[in-house]
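Asks: dropping a prediction and its sequence here:
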Amino acid sequence: MADTDGLVINGRFATQTLSGVQRFAGEMTRAVARIWTEPSTLPHLLAPRGRLANSAGFGLPVEQAGRLTGQLWEQIELPRFAGRRILISLGNTAPLFARRQLVVLHDAAVFAQPYGYSWKFRLWYRFLQKSLCRTDARLVTVSEFSRRELARYLGVSVSRISVIPEGGEHIRQTPPDPSVLMQYDLSRRPFVLAVGNLAPHKNLRSLSALAATLHERGIPLVISGGANPSVFGAEAVLPQPALYVGRVTDGQLHALYQAASCFVFPSLYEGFGLPAVEAMACGCPVVAAAIPSLQEVCADAAVYADPDEPEAIRARVLQVLDDSQLSERLRENGYRRADFYTWDKAAQALLALTHSGSR
């Protein structure tokens, strides 16, 4: 089978802990399965042997092959089992010696925000991504901002990199689970929500002034997310007082977005900014960092603040909390903006690139 033409998706992401990149890969894979019109030629998910995060293959047939795991499996065994098929890698990494492939690089954070990653992670990603530019791989990213950034840091023309959107409807399609609201006594009081990991460029430390003012008002700042110490080298200084709920399920996250009075997203650097789209899809007013990627994605569906100015972030969030007309306008604009981003649309754009041939 590995020596026949067709499409195969790199399933290494299915063995990894869920984060933004794995979310993108999983939802894109589901969308490809959903929109594919010829069952006899359905792409396969090619993954290492062992337990997958989703045993159903995200809607695609699963091939588990090889004896290795992690980067070794991806670099050594994956290209052999992919054979002549077009290999689609959705999560920033890909084998250097695949015959025909398309690779999604989400952002240039390891170049632009190096202090947020361990030295081993930076060294490998920089080497790998620059090396991929010297192959015939078709390069893809998720925003015009990331396209410009990757072209700059990788030393390639912007014409070498294509752009496809992300989606956000997955969060709305998951029934809300109010257990997290009841567990933390959030059902009957206003709160402000932030979602992010401990990477310094997520900039959670900038929320300290906001947290203090909200505490005086009896309004909790709720923070959801996790951290991977093997990736993030520096430990962020986290705002206090705040209510940390850790990693939550999609249903619980839906309930948090739906119940929150405001979603605040203070990142210094994003390739796309999926949490902002999720919040908009759930009708939560958004205060976002005034950075190019978030302004590109959110447009008029958010109000913006300088992420380097904690007082500006605090003022913007309080403005949303205190101005019901502004809050309602952001909700309405958010619903419309979120409808623009769907995984089916993203998958159609992805498949169109495979049909146009690899570079």
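Replies: Noted; the coordinates are in hand. Numbers count the residues shown, from 1 in each chain.

Asks: alpha carbons only for contacts and neighbour counts from here, please
Replies: Will do.

Asks: residue contacts, the most centrally placed residue in the chain?
Replies: The structure's the chain has its C-alpha centroid closest to residue 20; by CA atoms, centre = their mean the separation is 2.9 Å. Contact analysis of residue 20 by CA atoms under 8 Å, 6 or more residues apart in numbering lists residue 274.

Asks: now it: how far from residue 129?
Replies: 19 Å (CA to CA, to the nearest Å).

Asks: strands of the stretch 151-300 of the chain, start to end?
Replies: 161-163, 192-195, 221-224, 243-246, 262-265, 286-289 (DSSP state E, counting those that start in this stretch).

Asks: got those strands as JSON lines, with distance to residue 252 columns?
Replies: Shown next, in JSON lines, are the strands of the stretch 151-300 of the chain (distance: least, CA to CA, whole Å):
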{"stretch": "strand 161-163", "distance to residue 252": "31"}
{"stretch": "strand 192-195", "distance to residue 252": "12"}
{"stretch": "strand 221-224", "distance to residue 252": "10"}
{"stretch": "strand 243-246", "distance to residue 252": "10"}
{"stretch": "strand 262-265", "distance to residue 252": "15"}
{"stretch": "strand 286-289", "distance to residue 252": "19"}
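
Asks: which one of these lies closest to residue 315?
Replies: strand 286-289 (10.2 Å; CA to CA).

Asks: quick check: residue 200 touching residue 206?
Replies: No - judged on CA atoms under 8 Å, residue 200 makes no contact with residue 206 at a distance of 10.3 Å.

Asks: tell me, what's touching those two both at once?
Replies: Common contact partners of residue 200 and residue 206 (CA under 8 Å, 6+ apart): none.

Asks: between the strands of the stretch 151-300 of the chain, which one is closest to residue 111.
Replies: Proximity to residue 111 (CA to CA) singles out strand 161-163 among the strands of the stretch 151-300 of the chain, at 17.0 Å.

Asks: for the closest one, buried residues please.
Replies: Going by neighbour count (16 or more other CA atoms under 10 Å), the buried part of strand 161-163 is 161, 162, 163.

Asks: same check, this time on stretch 229-244
Replies: Of all the residues in stretch 229-244, those buried under the rule 16+ other CA under 10 Å are 232, 233, 236, 238, 239, 240, 241, 242, 243, 244.

Asks: another structure for you, compare them:
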Amino acid sequence: MIVVDTRWSGRNGIGRYAKEVTERLALDWQEIEQSGSPSSPLDFVTKSLKIEGDKPRAVYSPGYNGFLRSVPQTITLHDLIHLEGPGSAKYRPYYDFFLKPLIKKNGHVLTVSETSKRHLENWIDDSDVRVVNAGNGSSAAFAHAGEAFESSRPYFLYVGNLKSHKNVETVVAAIAQMGEFDFYVVTSEKNALEALSEKYGVTDRVRLFSNIDDTRLAQLYRGARATVQPSLLEGFGLPALEAALCGCPVVFFDGCESVKEICAGGGRAVSDSADVREWVEVMSDIPAGERFPAHVITAEQYSWDRVALSVSNLLVEQHLA
């Protein structure tokens, strides 16, 4: 029996991945009886692994946590942003002295993109460890065909949190110079968005959306002049994928490898992440009615069924064969 840490399941990012993949695992599994947040660097020492019944054959976590227990473990490590962005000192002991040894002991780790695979291989620096890119997926709601959100003014769209590596402030500064456009933001960080809007004097042109379902989000993508993904670092870049599948143009920072991996051949790249003028120029250059080319990205390439099958196959191969 495989046991799975389902505490990661949610609506966005790792939470979305965890929910979609665990629901589709092609093997018998049991939920871990666990409380607390799996994202805490101290979770592995403050929480004991609680499992009903016999000792499991292995533990699977769809996020970056493991357990101090002598049982085989498989994790999906989406990226190394915790080690590359601000605040890395908080996470480095956990990654270097617990997570890396755990991965080396088990001899394998899952990830979500070729970019993250390369970064993980460099960080682990052990040819005996297998890094498997199981990919990432997208909901069937995200497609070219469908209803578009109707607005009286053209708008750009951003989906995600407002952490510093997301570089959202640069786009807000650009929007301040583009008076004919509104800026729609899908996030749970209301206070941070309001502070940014006030700082740049665009409160009347910024609209917040939160807790919306995939159908509504797809409508927002289809109605937008473009989706902006200004991130400096990403393990994948799910909003860029969702936007592209809806036919929405994507403006992204060329130095963000994982987003470039998704958008190459169809997106609009900005060469300098901090150059507000360049963001204004690239965003302003997108004409009404432009669509992300349908042939560049297909839903079949990013199927949750395919991702879950890859994860299931590895779990069976490593722990159940």
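Replies: It's in. Every value quoted in this text rests on a predicted model; they were computed, and no experiment measured them.

Asks: let me see the TM-score of these two.
Replies: Here the TM-score for the pair of chains, by TM-score structural alignment, normalised by the length of the second structure, is 0.81; 305 aligned residues with a CA RMSD of 3.3 Å.

Asks: picking up where we left off before, please pull up the equivalent of the residue nearest to the centre of the first structure in the second structure.
Replies: Counting by TM-score structural alignment, residue 20 of the first structure corresponds to residue 13 in the second structure.

Asks: trace residue 167 of the first structure over to the second structure, please.
Replies: Residue 167 of the first structure maps onto residue 137 of the second structure when the alignment is built from TM-score structural alignment.

Asks: residue contacts, that match?
Replies: 17, 302, 303, 304, 306, 307.

Asks: what residue in the first structure is paired with the fourth one?
Replies: In other words, residue 304 of the second structure. Correspondence of residue 304 of the second structure to the first structure, assessed by TM-score structural alignment: residue 343.

Asks: residue contacts, that match?
Replies: So residue 343 of the first structure contacts 27, 28, 31, 166, 167, 168, 169 (CA under 8 Å, 6+ apart).

Asks: separation between the first one and residue 200 of the first structure?
Replies: Separation of residue 27 of the first structure from residue 200 of the first structure (CA to CA) stands at 26 Å.

Asks: please apply the same query to the last one.
Replies: According to CA to CA, residue 169 of the first structure and residue 200 of the first structure sit 28 Å apart.

Asks: same question for the third one.
Replies: Computed as CA to CA, the residue 31 of the first structure to residue 200 of the first structure distance reads 32 Å.

Asks: same check on the fourth one?
Replies: Using CA to CA, one gets 24 Å for the distance from residue 166 of the first structure to residue 200 of the first structure.

Asks: what sits against residue 100 of the first structure?
Replies: With contacts defined as CA under 8 Å, 6+ apart, residue 100 of the first structure is in contact with 84, 85, 86, 87, 136, 137, 358.

Asks: now residue 192 of the second structure
Replies: Neighbouring residues of residue 192 of the second structure by CA under 8 Å, 6+ apart: residue 162.

Asks: rewinding a little: among the strands of the stretch 151-300 of the first structure, which comes closest to residue 180 of the first structure?
Replies: Judged by CA to CA, the one of the strands of the stretch 151-300 of the first structure that comes nearest to residue 180 of the first structure is strand 243-246, at 8.3 Å.

Asks: follow-up on the earlier one: and the contacts of residue 343 of the first structure, which is closest to residue 192 of the first structure?
Replies: The shortest approach to residue 192 of the first structure among the contacts of residue 343 of the first structure belongs to residue 168, at 20.2 Å (CA to CA).

Asks: so the closest one sits against residue 341, correct?
Replies: Yes - at 6.0 Å, residue 168 of the first structure counts as touching residue 341 under the criterion of CA under 8 Å.

Asks: list the residues that contact both of those two?
Replies: In contact with both residue 168 of the first structure and residue 341: residue 277, using CA under 8 Å, 6+ apart.

Asks: who's more crowded, these two?
Replies: Legend: neighbour count by other CA atoms under 10 Å for residue 168 of the first structure and residue 341, higher for residue 168 (24 against 20).

Asks: grab the nearest non-local neighbour of that one.
Replies: Distances taken as CA to CA, 6 or more residues apart in numbering place residue 278 nearest to residue 168 of the first structure, at 5.3 Å, with adjacent residues excluded.

Asks: give the equivalent position in the second structure for the one you found.
Replies: Alignment note: residue 278 of the first structure maps to residue 242 in the second structure; criterion TM-score structural alignment.

Asks: list the contacts of that match.
Replies: Residue 242 of the second structure sits in contact with 138, 142, 218, 221, where contact means CA under 8 Å, 6+ apart.

Asks: verify the stated contact: residue 178 of the second structure with residue 280.
Replies: Yes - with contact defined as CA under 8 Å, residue 178 of the second structure reaches residue 280; the gap is 7.2 Å.

Asks: the two - which one has more neighbours?
Replies: Each of residue 178 of the second structure and residue 280 has its neighbours counted (other CA under 10 Å); residue 280 has more, 19 against 15.

Asks: so the more buried one is in which element?
Replies: Here residue 280 of the second structure sits within helix 276-284, counting by DSSP states H and E.

Asks: contact partners of that helix?
Replies: The contact list for helix 276-284 of the second structure, computed with CA under 8 Å, 6+ apart, reads 170-171, 173-175, 177-178, 226, 251, 268-270, 272.

Asks: show me what residue 252 of the second structure aligns to in the first structure.
Replies: Under the alignment (TM-score structural alignment), residue 252 of the second structure maps onto residue 288 of the first structure.

Asks: neighbours of that match, how many?
Replies: 26.

Asks: ditto for residue 286 of the first structure
Replies: There are 29 residues near residue 286 of the first structure, going by other CA under 10 Å.

Asks: in this structure it contacts residue 280, no?
Replies: Yes - counting by CA under 8 Å, residue 286 of the first structure does reach residue 280; the two are 7.1 Å apart.

Asks: overlap in contacts, the two.
Replies: Listed as contacting both residue 286 of the first structure and residue 280 by CA under 8 Å, 6+ apart are residue 301.

Asks: what about the helices in the second structure?
Replies: Assigned by DSSP state H, the second structure shows helices spanning 13-24, 43-46, 81-84, 88-94, 100-106, 114-124, 168-175, 190-199, 214-223, 238-245, 257-263, 276-284, 304-315.

Asks: please identify the deepest-packed of those helices.
Replies: Of the helices of the second structure, the one with the most neighbours on average (mean count of other CA atoms under 10 Å) is helix 238-245, at a mean of 26.

Asks: any idea how far residue 241 of the first structure is from the most far-flung residue of the first structure relative to its centre?
Replies: For the first structure, the largest distance from the centre (CA atoms, centre = their mean) belongs to residue 216, which lies 33.1 Å off. Remark: distance between residue 216 of the first structure and residue 241 of the first structure (CA to CA) = 10 Å.
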